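In: Sequence first, then the predicted structure, then my questions.
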Amino acid sequence: MRSRTTVRNGIGMLASVLLLFLTTLPLAAQTTGQVAGRITNANTGEPLGGAQIVIQGTTAGTMANPQGRYLLLNVPVGTHTIEVTRLGFALQSMQVTVGAGETAVADFALRTEAINLDELVVTGTAGSARRREIGNTVGVITSDDLEAQPITSVTDVLQGRTAGLTVTSMGGNAGSGSEIMLRGVNTLGGPGGNRPLIYVDGVRMETSYYGDSGEANTRAGSFDNLDPNTIERIEIIKGAAATTLYGTEAAGGVIQVFTKSGGGGAARWTFSTSQGFSEIGHVGPKEDPTGLHMNDCSMDPGCPESGSWLRKGYVQQYDFAVQGGTDVPYFFSANVEDQRGNIEPQGATTMSLRGNFRFEPFNGFSIRSNNMFTRRDITFVPDGNNAEGLILNVMRWERDYSPGHDDSAVLGMNLRQQIDHFITGINIQWSPSASMNHRLNVGLDYQSADYTEERPWGFFYKPEGDRQNDLELDRNITADYAGSWTTDLRVPFLGSDLSSNLSWGAQYYDEFSWGVYGFGENFAGPGEKLVESGTYTEANESWVRTASGGFFLQEQFGWNDRFFVTLGARWDGFSTFGENFGLAFYPKAQAAYTISDHNFWPGWWETMKLRFALGESGRAPAPFASNRTWTADAGDDGQPGLILSELGNEDVGPERTREIEGGFEASLFEGRLSLDFTYFHQQTRDALLRLDRPASIGTEQAILTNLGKVENVGFEFTANASLVTTSDISFDLGGTFYHGNDEVVSLGPVTDERLQGRPVSALFGDCVTNPDAMDERPNFEDCYLGTPRPTTTFGITPRLTFFGNLTLEGLGEYQGGHIKQNGTARQNIRRRFYAPCQDVIDAVYADRANEANYTAAELAKCSYRDANYGPWTMAGDFFRIRSLALSYRMPESLIPSSISGMTLRLQGRNLWYWTKEYNHDPETHGYTGPTGGWYSTSREYYGLPIPRVFMFSATVNF
């Protein structure tokens, strides 16, 4: 009886709840409605997917789909202001009235705005700041810039898009890294000393190259571990005038990557795939039909059945992403990429995962978490300056090192690397009031690289074989805090339009690197090996930890929201500073003036901002530069002992770079033309140099000392123009230009008259003093050859759109003003095999008396008796078509209703290049390393050219 009563009561309660739920549905419908519409380009009618739509004064919002359509659900009844924003377009708002259970329609046609002075910028500022408030230039690359480009690595993203940013590839090996440089050279520390700092969502990333593929003449770089499809935007600041608040180590500039976030309500799914191939065209001089036997090896032992060492490398990519959320915005993505190289067994496979989310426990307080994991597996082939290298042995033909001239024997070497990279960060924002903001950012960058190099038992170069296994770990911790307080100041003679923004903060960075290196050789027989399988083994271990910390203070005054003055300073401590040095002090001062806000300014010139910035940053001395160090050694009878290794310098401090930057940003003719000009002057004092000490002090090692002075001067210019704008067709053309020159001003007591007044990267070599003489051997003397660093670059980005959904766009880049040394030509001539010089080579080899028929300059270049690097130093100028892409956005009428958008693309990369003099790939060079020197960057030496890439991709949005 009791159980029946319980059942009846339960059924009654369930019925009551169900009845209550059903009766509240109409009530909910009576108190809410929805807003729908479409976002388009006002000039072309092209749909603007990715536009952000929010209800003013609330957190409710969504994002437009690829067709530009949006839907806001559960909007309270009444009148609301809808705001729409999108990068590159002016903010637009509209009032709508929402009725109960009804759908209000609000369509927006956004006007392009090439220069948006209200755009928020984060990099180089104490917090976020509007562009109108900043006195330095900031380069921005958005996801729109990347969408249609055939990008196989993140460094592809940077090439040719920002004035003053130069990217140089290491070569055509799959997985090869690249050198990144901003505004040329301002240090004596070699190529590695000029690398910019890189931050990912506020977490600093270690950017040194992974070891150790010296056998492959290349290195993989950590920047390429990022998935380009997850990038929302990249901000670039290029010098000390902008990087002061980043302190020591930021003199080379800062690149900050911001990844995508969620929001916009319901989940939006994206799947994309790319399929294609890479190929290498004709190798070497056009006079050689065999392409130095790389393209045609049919007469060579060991040649593949195809008759060429080169193959098409299959490339495939798969990307999956989902984003959405209102209370907890989220973004998750997964990427898999496989890139086969152009020589068997070369290749690289990448798997990447990302998860970002944000939530607000209460109003004014938000927590954001950004997380990434990437694994890369790379297989190299022996390359470059390497007696076991495939390229060297093939190109030298019968003067190679391979047994019986069978160059396939070198491919028995196993060169592999596995890289794991994990980045995680927590960002906390707290705004206790409208005038105060606090930000705390803590993050971890963890990387590991496992490198294996093995010559199997029976390998021609080492018959008993050997194995090397290197494991490297990098653990880097970033922690920074920044606070700001904004208020209005009342100054009688200025009125009430004076604002103040006081900012303060501190940063801590801890870097730990550990490595263990094992080597074993002379195996007893074939089969799988361990290092310990060798009859001779050795092992090494190393670890280095450095820490830095600093704090800053900044005050910004603004008048009438058009004139801003910023004063600030940073104080820095660094574990590699000498004990007697103390803290480094870096001041900054900026001014920004939007003169176009005055009534007298002409209407056709809608935006004109003048800016000026002065600031200082630094570059820390190397670890142990200030410490006296000792090396363990064995004395008599094997007794342990110590030998003085480094004397150390207790007074050593950072290099100090001071930069002055000035320029303007302008927009004319309703945004159809935008201009950005910057002049900069950098001066580096206390440049670090090694000063020799007498051997009588107990060591022959020079000590690192602050001695030198370097100057670097140049200018940058960016222009974007909408040349044709109709409802059916639009044509936009963008361009960037950079020119800069650096100079060694002083080396202190280190006297080298050759370098004074020359570029930091100046190269010297043999020049012929009797070039026109006949019947004479060449006379050589040491002379200045030039600089391997491009002093002039420009990029061009045309974009042509038909009917709002068919787009053709490209990217071309020129680099010039530098030199390139053809090491392949010089070495092949010494071995009497190089087509452009074959007539001279054969004549002199047949009878040395024939030398009388040639000038000394011709002999210095083409005679196997005289060929030298000086005569084979040529202008390195080149122009390259970086990318070309044709995109088609499918009309809504042609796709199923379950799909919100579909885009098809045909893409090509590195399609063609022109060189002024050089007859090999103009960008190929070997690994430079942190101390590799400028000769490494200037000399091509049996490197694999950069391949062309052709891709077809499809992107589907749900």
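Out: Great, that's in hand.

In: Only C-alpha atoms from now on, for both contacts and neighbour counts.
Out: Noted.

In: Please tell me how far the residue nearest the centre of the chain sits from residue 365.
Out: Nearest residue to the geometric centre of the chain (C-alpha atoms, centre = their mean): residue 155, 4.4 Å. Residue 155 sits 35 Å away from residue 365 when distances are taken as C-alpha to C-alpha, to the nearest Å.

In: Residue 22 too?
Out: Residue 22 is 36 Å from residue 365, by C-alpha to C-alpha.

In: Same drill for the two, tell me which one is more crowded.
Out: Between residue 22 and residue 365, counting by other C-alpha atoms under 10 Å, residue 365 is the more crowded of the two (16 against 11).

In: Verify the stated contact: the more buried one with residue 427.
Out: No - between residue 365 and residue 427 there is no contact under C-alpha atoms under 8 Å: 10.8 Å.

In: alright, now check it against this:
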Amino acid sequence: MQFGRTPQVHASTNRRATFSRWSTRMVAALTCLVAGQAAAAQTVGVITGRVTEQGSGQPVAAVSVTIPGTTNGTLTGEDGRYTLRQVASGNVVVSFTRIGFEAGRTTVAVQEGAPATGDFQLKAAVLSLQAFVTTVTGPTRKIELGTTTAQIAVADRIAELPVNTMGNLLSGRAAGVQVASAGATGAGSRIRIRGQSSLSMGNDPLIYVDGVRVISNTAQGGGSGPSRFDDLAPSEIESIEVIKGPSAATLYGTEAANGVINITTKKGKSGRTTWSVFTENGVISDPNKGDYPSLYYGWHTVNGAVPLTSCRLTQVATNICKQDSVSSNNPLNNALTTPLGNGRRNNFGLQVSGGTDRVQFFVAGDGQEEIGVYRMPNLEIVRLKAERGVSELPDWQVRPNALSRVNLRANLTAQLSTNANIQLSSGYVTSTQRLPQNEDNSQGLMVNALGGTGGRTDSLGSRDSRGIRLYGQFAGPMGDVFSVQNRQDIQRFTNSLAARWQPIDWLSTRATAGLDLTNVTGFSGNYINESLPGNGRVNGSLTSARTQIAQYTVDIGATASNKISNSIGSKFSAGVQYFRNLNEQSSGTGTVLVAGCTTTSCAANATTSQSTNESITLGTYLEEVISFGDRLFVTAALRFDDNSAFGSSFNGARYPKAAVSYAISDEAWFPKNRVLDNLRLRSAYGASGQAPGNNAAFRFYSANSLTGPNSAISAGAQLAAVGNPNLAPEFSAEYEGGFDLGLFGGATNLEATYFNKVTRDALIDRDIAPSGTGLSSVTTNIGKTRNAGVEFVLNQRILDRRNLAFNINVTGSSTRNKLVTLGDGVSPIFTGNRTTQKNTSGYPLFGLWGRTYTYNDRNGDGIIQAPTGTVGAANYDAGDLTISDTAQFIAPTFPKLEVAISPALELFDHKLRINAQFDHKSGFRKLNNTLRHQCQGGASCRGLFDKSVGLEAQAAAVALNSYGALTGFYDDGAFTRLRELSVGYQMPDRLARLVRASRWNVVATGRNLAVWTKYKGVDPEATTGNSDARGFEEFFSTPPLRTVTFRMNFTF
């Protein structure tokens, strides 16, 4: 009998035997590969050199300089110089690679006792088929892959980008990657790679940092929550690689169906120690301030003896009342009541890197403080000080939205010998975050400001039960709303150790082990008499929760390279991976607090809870790559996974992969001309999956209290889940094909890709026959979805002169998804607020549905008349609306089209740089739930009272209140936004030397500076919650905030 804790793996004998055979064979293969090592004594020498950019002659830092076939390598310093020691004498090939440059090689003659020189010039290029990409089997040349991988060179650009989160950093920089960021300070990002494919298991990608899987989930609920992905500091990142979908992520195994994001942090460089310092200050504002929807009220003259408190247009149309006037009220525009102000941002960082040829180090610290735009109105500060008899209010009450975070990092690379090295990566994060009550919260601050009625003004004597003026606010004085705390404290360690050993020329081995450990302490609630009256919390209510999440990673693999003939090569890889995720939580809630009490321990009523969830995955893989003439590459691979959440009768998951990459332009017979530089054709098929919920496969019980004779209470157990021993992961198989094209001497580079992903065995809760247990469903593998589209990347260099350079980068994708089938006997699944989304066969996931209508002002009075009388009776009048009998599909909630255009201009010998990003999304609709609430529960929208608003808005209000139809609030969410703008200038060297710096640049940046849209709500990107089930719904949401910063960067 299982209670509470997630059951461990209960595999059948057959399943264990199958995996045992795989593991035994894998260990035997690795043993055979290593067994043949033979050490040969040889003379050694040293290679030194400098890497510069072709054309400008400027030094290129952070270039990876390696000797192919060995683990001997280093990075160039800020001056472009490098040194390789312990190099075998003779003619040695040296390889140079860096994101943003074409890879290159040179041969250096090495003699014992005499340093050899290996200078090299790298050519800048966006599309480089020789560039290296991080894969499960290790760094792999891009030309060998049959899939497309987005590479973002962060270290080169981060100092001049207006980004403060990892979500901001990804946005618009990789085709097919969509980032939805909530507006509040510290609220998390929702990342989707190639759209949505899973109805119930989520669509988040996996995140790896320096080879270790890390926690990246975003809190979900009625409002926006923090994202663990945003715990990382962008200033620490060297590069990001986005591996898109199962066709590319097969070897990452179960959970990689939604793609993988590989993050590499900065490493040390040999040479003199380099110090980098930056400081940044900025202002945060709400660009929609003054544009929020006002609250309306219709005033009237009483007809006959029927006194009315308001007069709606529908009542005017039927002569129930006659409006004298229409008034409006907006607490957000009232200086006495508005919670909107300006926020601020401060960021400071220090980085040190250096080392010898054998050991390099990188140490960094990054501290930031950000205060959001919400501020308690001065009127309320004065009132609460007087009521409480204090001179100051707590800062968390005055400014309820804030983030304070410190990131520390130490990375170490050591070359143990000419054929072995290790890398230690260690990161620590501590943060305190405050998020206000907001969004889908009846006592949230924006609900309080915009959820009332236009008639609640002082002229009506509107006050709460204590006699405090409301100024048109919904629930009560804003100071009471601000007095509820919602805080989260984080302490997080992310550590990894990676080792590489090349015992013989044709064999390289690798091992990585790491732990991502996160401790979260959450605190929410209010103290006694510090809340809205009448809400059950006035006597105090506190909740404290402690969560520890541990993500373990062990990855061991080997690759054997062999030259079958002069033109045919083979590369065989094998490996074993182990992942364990352990989530332990305990929480306590206390109500009715003693005066002065600040913890749950002094509450009159207290409850506690505890939970533990564990997931374990053990996987093995095999991969073979055959190359023909170093231009045609054929790959075949297979991965086998076992997971603790699989049913006991399921014998593990098998994920196949096949890929072809063909640099056809390298063929001797291919036409050569000045236009076409290179052309690569690629195609791939691969599969991955998503595991069921940790408990979904298992039959287990929960504790319960039983009442016996004489009302005696005893402990008992109750069936909590029936389980499913046949439960398997969702299986996602994807085909992709495309080409990479270079034209006009590298001036034009184009990547285009088509993808088609089918997910079968989708996990769906299917209804079961009623029983005495009260259980109504069981999770089964029964559904099927399809997700397909195209994506492209275009980089166009228009001018490239010393004093004037201009290029444009465009990324884009078009995506469509469809729920192919829910399975036999499964009814449509409704999601979204007020079940506005219907998931049914043949239509998009999370699509908007509703009853459609048409309207016609029959009498031409400028008012849409509502239906009156009784249906079927003689007095029935259908009014000016004609509405459908059933709900119809309206539109998807996920954008079909996304395009990001990023122009870059450089002037005055590349010293003045101007960068921008325009972001466009279209092909979707979103629920304007704020306006829906005002037209229904709040009874304050303009369409109810103001004739001048037009017939469309009136019809939406009538359809909502007369028929419950929400389709009038499904707005077109298409927009184009000026997402980023930055202007950076490198100060003259003579000025830099005055502050003893080798480099000094200043940067002014802006984010979310303008938006062009037909959306009728506050902002097309104002979203509620972080789940796909809410779509991009706006419900009293914080819009994207405008941030303007000034930054200075120094290098010493």
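Out: Everything's here; your move. Quick caveat: nothing in here was measured; it's all calculated off a predicted structure.

In: Quick check: closest non-adjacent residue to the residue nearest to the centre of the first structure.
Out: Leaving aside its sequence neighbours, residue 155 of the first structure sits nearest to residue 224 (C-alpha to C-alpha, 6 or more residues apart in numbering; 6.6 Å).

In: Report the distance from stretch 506-518 of the second structure to the chain centre.
Out: For stretch 506-518 of the second structure, the separation from the chain centroid amounts to 25 Å (computed by C-alpha atoms, centre = their mean, to the nearest Å).

In: In the first structure, point out the residues matching that stretch.
Out: Alignment of stretch 506-518 of the second structure against the first structure: residues 435-447, by TM-score structural alignment.

In: got it, and stretch 543-559 of the second structure?
Out: So stretch 543-559 of the second structure is aligned with residues 468-484, judged by TM-score structural alignment.

In: what's the mean deviation for the matching stretch versus the second structure?
Out: Taking mean C-alpha distance after the TM-score superposition for the first structure, the mean distance separating stretch 468-484 of the first structure from the aligned residues in the second structure is 0.8 Å.

In: before we move on, back to that, would you indicate which residues of the match of stretch 506-518 of the second structure are buried?
Out: Across stretch 435-447 of the first structure, burial judged by 16 or more other C-alpha atoms under 10 Å covers 436, 437, 438, 439, 440, 441, 442, 443, 444, 445, 446, 447.

In: Could I get those in TSV, plus columns for secondary structure and distance to residue 415 of the first structure?
Out: What follows is those, written out as TSV (DSSP: H, G, I helix; E, B strand; the rest coil; distance: C-alpha to C-alpha, whole Å):
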residue	secondary structure	distance to residue 415 of the first structure
436	strand	55
437	strand	51
438	strand	49
439	strand	45
440	strand	43
441	strand	39
442	strand	37
443	strand	33
444	strand	30
445	strand	26
446	strand	23
447	strand	20
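
In: ok, the residues you listed vs residue 401 of the first structure, which is closest?
Out: residue 447 (37.2 Å; C-alpha to C-alpha).

In: Burial check on residue 838 of the first structure, number of neighbours?
Out: 16.

In: what does the one 4 residues further on give?
Out: Residues lying near residue 842 of the first structure (other C-alpha under 10 Å) number 16.

In: isn't there a helix covering it?
Out: Yes - assessed with DSSP: H, G, I helix; E, B strand; the rest coil, residue 842 of the first structure lies in a helix.

In: Name the nearest residue to residue 423 of the second structure, ignoring sequence neighbours.
Out: residue 413 (4.5 Å).

In: Repeat that for residue 285 of the first structure.
Out: Nearest to residue 285 of the first structure is residue 919, by C-alpha to C-alpha, 6+ apart, at 5.3 Å.

In: Now check that neighbour against the second structure: what is it aligned to?
Out: Matched to the second structure by TM-score structural alignment, residue 919 of the first structure sits across from residue 1017.

In: Report how many residues lie close to the residue nearest to residue 423 of the second structure.
Out: Residue 413 of the second structure - counted by other C-alpha under 10 Å - has 23 other residues nearby.

In: Could you do residue 430 of the first structure as well?
Out: 18.

In: Kindly report the same for residue 801 of the second structure.
Out: Neighbour number of residue 801 of the second structure under other C-alpha under 10 Å is 15.

In: Provide the aligned range in the first structure for the longest helix along the second structure.
Out: The longest helix of the second structure (DSSP state H) is helix 13-35. The aligned range for helix 13-35 of the second structure in the first structure is empty, by TM-score structural alignment.

In: What residues of that helix count as buried?
Out: Neighbour-count burial for helix 13-35 of the second structure [16+ other C-alpha under 10 Å]: 15, 16, 19, 22, 23, 26, 30, 33, 34.

In: Columns distance to residue 647 of the second structure on top of those, output as a markdown table?
Out: Listed next are those as a markdown table, based on distance: C-alpha to C-alpha, whole Å:
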| residue | distance to residue 647 of the second structure |
| --- | --- |
| 15 | 10 |
| 16 | 13 |
| 19 | 15 |
| 22 | 19 |
| 23 | 20 |
| 26 | 24 |
| 30 | 30 |
| 33 | 35 |
| 34 | 36 |
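
In: Cheers, nothing more for now.
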